[in-house]
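Q: Next come a sequence and a model predicted from it.
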Amino acid sequence: MTAETYDYIVTGAGSAGCVLAARLTESGRYKVLLLEAGGKDNKFWIHVPMGYAKTFVDPKVNWKFESEPEQELNNRTMYQPRGKVLGGTSSINGMIYMRGNAADYDQWRQLGNEGWDYDSVLPYFRKAEDNERGADEFHGSGGPLRVSNQPYEWEIAKALLEACQQAGIPYNPDFNGAKQEGCGYYQTTTKDKRRWSTAAAYLRMAKGRPNLTIRTNAHATRVLFDGRKATGVEFRTPKGLETAHAGREVIVSGGAYGSPQLLQLSGVGPAQHLTEMGIDIVHDMPGVGSNLQDHFNTYCTYRISKNLSLNALQYSLSHRLVAGAQYVFLRSGPMSGNGLYVGALVRSDKRLERPDLQFNISAWSTIDRTADGIISHPFPGISISPVHLAPEGRGTVRLRANDPFAPPEIKFNFLRSEGDMRVMIAGVRIARSIARQHALQRLMMGETAPGVAVHSDEDIAADVRQRGVSNLHPVGTCGMGQGPMAVVDPRLRVHGIAGLRVVDASIMPVIVAGNTNAPTIMIAEKASDMIQDDARAAA
């Protein structure tokens, strides 16, 4: 087939790619091709907030990656659901709107990344946002991304929030406002009680533009180069292998796993590894696929006496039928929310300057969450999940083979340091403190995990190694900065390569203290401005 030429080619229609496609085509000046390996976002469960449990394991919209065995976790692998659909992981995630701590971005700037301090990125958070609470110093109104309050004041959520305050955690009305520390209700990326992914927020308004071409089921297999200049992309479709040329830039936006994988397949990465894979080296970059970071968490689960949890949606047919009817006909009931109503940001050690633990407090309790499915307890239950926000461990993403369709090799190196384990032990003890409070005692029937037999630090550490999991916030594998391990500069241009950028969560030099979807959208908003500024400067 004759290869077409575009100004920009974006590989990956995920949380960042959809933003880029929409923003780069707004003026009508640039012709953009957006490639997505998955299909359209037209499956019913994508758009239902509680449909998360379905998309979590659906191979039609989910890459269903698995990590390598983790040495410090009894050689267990970590399941890694990643979106394979328009909207990417924003179409299958838990929809929590959390930006991280202001100090995270100031740290990026201190590492040499000019223009990424909090004052510089805040306008892009506000630009993206259409917050239900309206605009203020910290929030935007009228942007593409709808950010909503919890749809109802659930009885169990109110009790959980009261318990947090009774445990000494102050109430915080806005985790994304003047301060992060405290407990409060989560806001979500939903609109009219439906998921509001970046495909819904950005692509719907852009897809009719004549200068935007969206290709689904189009798997990018290689970036094409003329020497050290990116010139296009090779991609596989159901019709076969195709190529497209980029007159200005190729923008890699495949996420923390997909972006380093595509760069390595294209000859940009650690030279020794590429040689082992039989790939011709375009540019030796040891940082491509290094610096992998993720939050780590475990679960404290409790059986409760009243049927206030969401477990019944799995074990009771009648509850499913009622909840389904409520949602379909009235857009109400438990399926209209995400089940993660309340959170808390705390410091594991009062000497710390900012929170290093996030507690996701859920109206369900599970026995297991794997690639085979989410298995709830067959009785009402809740979960209090401590998440370590500042892990010391660093991992890698490498190729398994010279094959774009083979899943990448993912190694986290969780809990290699005493400090990481110390924070997790503190997190379990704080979770138990919340559960002991008066607001919950009228409901409590007992701790189902770790269980009362797990009491000493040694017992808790052993349980964390056996049950702890990735919190599904991978970042950092194409890190921004200077020096031999940096992949992109502060304008997200790949060092040493012309016409090539990376725009997604992989560019984070250090993981933010909170959920990573909102920061990824911010990165893309800022990148779109930088890309167009650079195009005007070059004209």
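A: Nice, I can see it. Quick caveat, the model's predicted, so the values are computed rather than measured.
Q: For the rest of this, base every contact and every neighbour count on C-alpha atoms.
A: Noted.
Q: Show me what counts as buried in stretch 454-462.
A: Buried positions in stretch 454-462, judged by neighbour count with 16 or more other C-alpha atoms under 10 Å: I460, A461, A462.
Q: Then the first one would be within a helix, right?
A: Yes - counting by DSSP: H, G, I helix; E, B strand; the rest coil, I460 falls inside a helix.
Q: from what I can see it touches V454, true?
A: Yes - with contact defined as C-alpha atoms under 8 Å, I460 counts as touching V454 (5.9 Å).
Q: how many neighbours does N471 have?
A: For N471, the number of neighbouring residues by other C-alpha atoms under 10 Å comes to 18.
Q: For it, give its distance to T243.
A: 36 Å (C-alpha to C-alpha, to the nearest Å).
Q: Who are the packing partners of the helix or strand containing R536?
A: Using DSSP states H and E, R536 falls within helix 517-538. The contact analysis (3 or more C-alpha pairs under 8 Å, 6 or more residues apart in numbering; DSSP states H and E) places helix 517-538 against helix 17-24, helix 118-128.
Q: do you know which of those helices lies nearest H388?
A: When the helices and strands packed on helix 517-538 are compared by C-alpha to C-alpha, helix 118-128 sits nearest H388, at 21.6 Å.
Q: how about that closest one: buried residues?
A: For helix 118-128, the neighbour count (16+ other C-alpha under 10 Å) marks Y118, V121, L122, P123, Y124, F125, R126, K127, A128 as buried.
Q: Run through the neighbouring helices and strands of the lengthiest strand in the chain.
A: In the chain, with assignment by DSSP state E, the single longest strand is strand 240-252. For strand 240-252, the elements it packs on are strand 4-11, strand 229-237, strand 500-502, judged by 3+ C-alpha pairs under 8 Å, 6+ apart.
Q: hey, which of these is tucked in deepest?
A: Of all the helices and strands packed on strand 240-252, strand 500-502 carries the top mean neighbour count, a mean of 27, counting by mean count of other C-alpha atoms under 10 Å.
Q: Residues touching that one, excluding its own?
A: 229-230, 249-253, 259, 478, 488, 492-494 (C-alpha atoms under 8 Å, 6 or more residues apart in numbering).
Q: alright, now check it against this:
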Amino acid sequence: MSETFDYIIVGAGSAGCVLANRLSRDEGARVLLLEAGGRDMHPLISIPVGAAPMLRGRMFQWGDSSEPDPTLMGRSQWVPHGRVLGGTSSINFFAATRGHAADYDRWAEAGAHGWDHKSLSPFLKEIEHWCGPADPRRGSDGEVGIVESASCDPIMPAWFDAVAGQGGALNSDYNANEQEGFGWLQFSIRDGRRSSSARAFLRPAMRRPNLTVRTGAHATRIIVEKERAKGIEYLQSGKSRRAEAAVRLILCLGAINTPHLLLLSGIGPADHLGGMGVPVIADLPVGLGLQDHLAVETGWTRNDHSALHASLRIDRLGVNMLRAGMLRSGPGTRLPGVLVGFERTDPALRQPDIEYLLNLAPPHADRWWPGRPYKDGYGIRVQLMSQRSTGRVSLRSTDPMDRPRIEYHSLADPRDLAALREGLRRAIALGNAPELAPFRGEQILPAPINTDDELDDFIRQTAAQQYHPASTCRMGTGEGTVVDPDLNVHGLDRLGIVDTSVMPHLISGHPNLPTMAMAAKAAAHWLGDKATYDNGDRR
């Protein structure tokens, strides 16, 4: 059996929920949203401090791992991305960054016309509900709540003094000012709850009679006839189903699953598809150019205890979780204060190429019993923002239930290693700054090292990708691109993509907010073009 809708959106993640909201505003449009995962009803999804146990328990994820990375001593990378309404926005750690203006200007310069910073910034503002001081550069009427991190931890003044002592600039609002400098990290939280795309955009729209949402619906193949995407086949409750799109089929599955579905459907590199026995519908560089943010961790023990440490004592933790769940108050409704910094390792660079996350808690922070506390600490995550090394997503088999091959070549370009080494060297100096001496215990990660070779070895042994895959279906007009600047797949009518896979290069920040803004911009464009279909081509 087959049904017909005007728009079919495959994937209810950061982009898919925004599109479902915006496109269903047209009361005459029938919209279907398909999601392979389930509903986002678990309390750990909505309560901010639930992010850590969800990640540790690998909950609501696809459970992917990469192939062994030859540039990281053959280590495989864990690749968590969301399998639930809201996608990765329902399981991430809330970091809210718009990225640097140069990111988007570089997109346009590379052929993604209409995606420069001036064109996208109105949508970054449109979706935002800024909970800080009024600022004309910040949005106040949007759906996604944005709050500033904060902490009363006594170490915080010393952190700011240490940044200044190392020559770092302070930045009161990196999303409104120029990105460079250090300040409080901002989180996508509103009224004590995770402000995921599902909570912010989808839930209000689900009351509309023209929007149909189906969970547990695993897309298996795009139906293409005469160079036109006609619909989608999917499995639900063990049965094969089919839906047809009269106006547009839109893939919002992310930088791993979008290329996987395209390849299964015969859309991708002809040599790879031929080798897998898949008939070629369109020879396009699908799955190539995979980027992510590679990072290393530094860490020190601490002579005192943070506020978070006290709140994680088992009896207090239970009370705090009840307060968060029932009253939307208390430490469970916010994450520990985090400072973020963006710097250039070379003054000649156009934009920052390193992000620092100054964490007030060690990675092993967890609930503890009276008399058996964990050893407290602090650390700095050093994250590469200018990656030049790329990987690939490809088919492992033609069975749509098999997961794809994910290949990172994280340090294939020596410039990436050099930039990360310099960022690591600066982070170690910052963590060892004299201003932090009253709080600092022992440097444990890495053990004290100095030479380039020692730093490089530490990076290769410990660096990990940061769950920001992108650029596997790049947008543009030239060779190496999969979609045009209107987000239509080259050579195929009525097939669009909106997710991180279309980014010409990964932005220098966390991609959740930009992905939502891209979806809002795409919906505005497509609704503006609706008259084209109403004049005889819409069935």
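A: Cool, the structure landed. Remember, predicted model here, so these are calculated numbers, not experimental data.
Q: Most neighbours among the contacts of strand 500-502 of the first structure, which one is it?
A: So for the contacts of strand 500-502 of the first structure (other C-alpha under 10 Å), the most neighbours sit at C478, 34 neighbours.
Q: So it sits against I507, correct?
A: Yes - counting by C-alpha under 8 Å, C478 of the first structure touches I507, with 4.9 Å between them.
Q: Common neighbours of those two, please.
A: With C-alpha under 8 Å, 6+ apart as the test, C478 of the first structure and I507 both reach V487, V488.
Q: what's the neighbour count on the corresponding residue of the first structure for I354 of the second structure?
A: Using TM-score structural alignment as the criterion, the counterpart of I354 of the second structure in the first structure is L357. For L357 of the first structure, the neighbour count with other C-alpha under 10 Å is 29.
Q: so L357 of the first structure sits right up against L389, yeah?
A: Yes - L357 of the first structure is in contact with L389 according to C-alpha under 8 Å; the separation is 5.5 Å.
Q: which residues of the stretch 351-500 of the second structure fall in helices?
A: 414-431, 452-462 (DSSP state H, counting those that start in this stretch).
Q: can I get those helices in JSON lines with distance to D366 of the second structure?
A: Shown next, in JSON lines, are these (distance: least, C-alpha to C-alpha, whole Å):
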{"stretch": "helix 414-431", "distance to D366 of the second structure": "22"}
{"stretch": "helix 452-462", "distance to D366 of the second structure": "22"}
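Q: hey, which of the ones you listed is tucked in deepest?
A: For the helices of the stretch 351-500 of the second structure, average neighbour numbers computed from mean count of other C-alpha under 10 Å are highest in helix 414-431, which has a mean of 20.
Q: how much space between the residue nearest to S14 of the second structure when sequence neighbours are not counted and H129 of the second structure?
A: Closest residue to S14 of the second structure apart from its sequence neighbours, by C-alpha to C-alpha, 6 or more residues apart in numbering: S197 at 5.3 Å. For S197 of the second structure, the distance to H129 of the second structure (C-alpha to C-alpha) stands at 13 Å.
Q: Those two: which is more packed in?
A: Regarding S197 of the second structure and H129, a neighbour count based on other C-alpha under 10 Å identifies S197 as having more, with 29 against 20.
Q: Would you confirm that the more buried one contacts A20?
A: No - using C-alpha under 8 Å as the test, S197 of the second structure is too far from A20 to be in contact (10.3 Å).
Q: what's near enough to touch A255 of the second structure?
A: L290, P469, A470, S471, T472, C473, D499, T500, S501, V502.
Q: Could you check which residue of the first structure pairs with it?
A: Aligned partner of A255 of the second structure by TM-score structural alignment: A256.
Q: what about its match, which SS state?
A: Classified using three-state DSSP, A256 of the first structure is helix.
Q: for the one 4 residues further on, same thing?
A: In three-state terms, and counting by three-state DSSP, P260 of the first structure is helix.
Q: who touches it in this structure?
A: G269, V288, G289, V397, R398, T477, C478.
Q: Count residues in the vicinity of Y257 of the first structure, would you?
A: Other residues close to Y257 of the first structure by other C-alpha under 10 Å number 26.
Q: wait, it sits on P408?
A: Yes - judged on C-alpha under 8 Å, Y257 of the first structure makes contact with P408 at a distance of 7.1 Å.
Q: dump the residue contacts of the closest residue to P334 of the first structure other than its chain neighbours.
A: Using C-alpha to C-alpha, 6+ apart and skipping residues adjacent in sequence, the residue nearest P334 of the first structure is A323, 6.3 Å away. A323 of the first structure makes contacts with L313, G333, P334, M335, as judged by C-alpha under 8 Å, 6+ apart.
Q: any chance of those residues in JSON lines, plus secondary structure, distance to V282 of the first structure and neighbour count?
A: Below are these laid out as JSON lines (DSSP: H, G, I helix; E, B strand; the rest coil; distance: C-alpha to C-alpha, whole Å; neighbours: other C-alpha atoms under 10 Å):
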{"residue": "L313", "secondary structure": "helix", "distance to V282 of the first structure": "52", "neighbour count": "20"}
{"residue": "G333", "secondary structure": "coil", "distance to V282 of the first structure": "54", "neighbour count": "17"}
{"residue": "P334", "secondary structure": "helix", "distance to V282 of the first structure": "52", "neighbour count": "25"}
{"residue": "M335", "secondary structure": "helix", "distance to V282 of the first structure": "49", "neighbour count": "24"}
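Q: can you tell me which two in these are farthest apart?
A: Taking C-alpha to C-alpha, no two of the contacts of A323 of the first structure sit farther apart than L313 and G333, at 11.4 Å.
Q: Tell me the residue in the first structure aligned with T481 of the second structure.
A: Per TM-score structural alignment, T481 of the second structure is aligned with A486.
Q: separation between G231 of the second structure and A219 of the second structure?
A: Counting by C-alpha to C-alpha, the gap from G231 of the second structure to A219 of the second structure is 11 Å.
Q: That's all I had, so thanks and see you.
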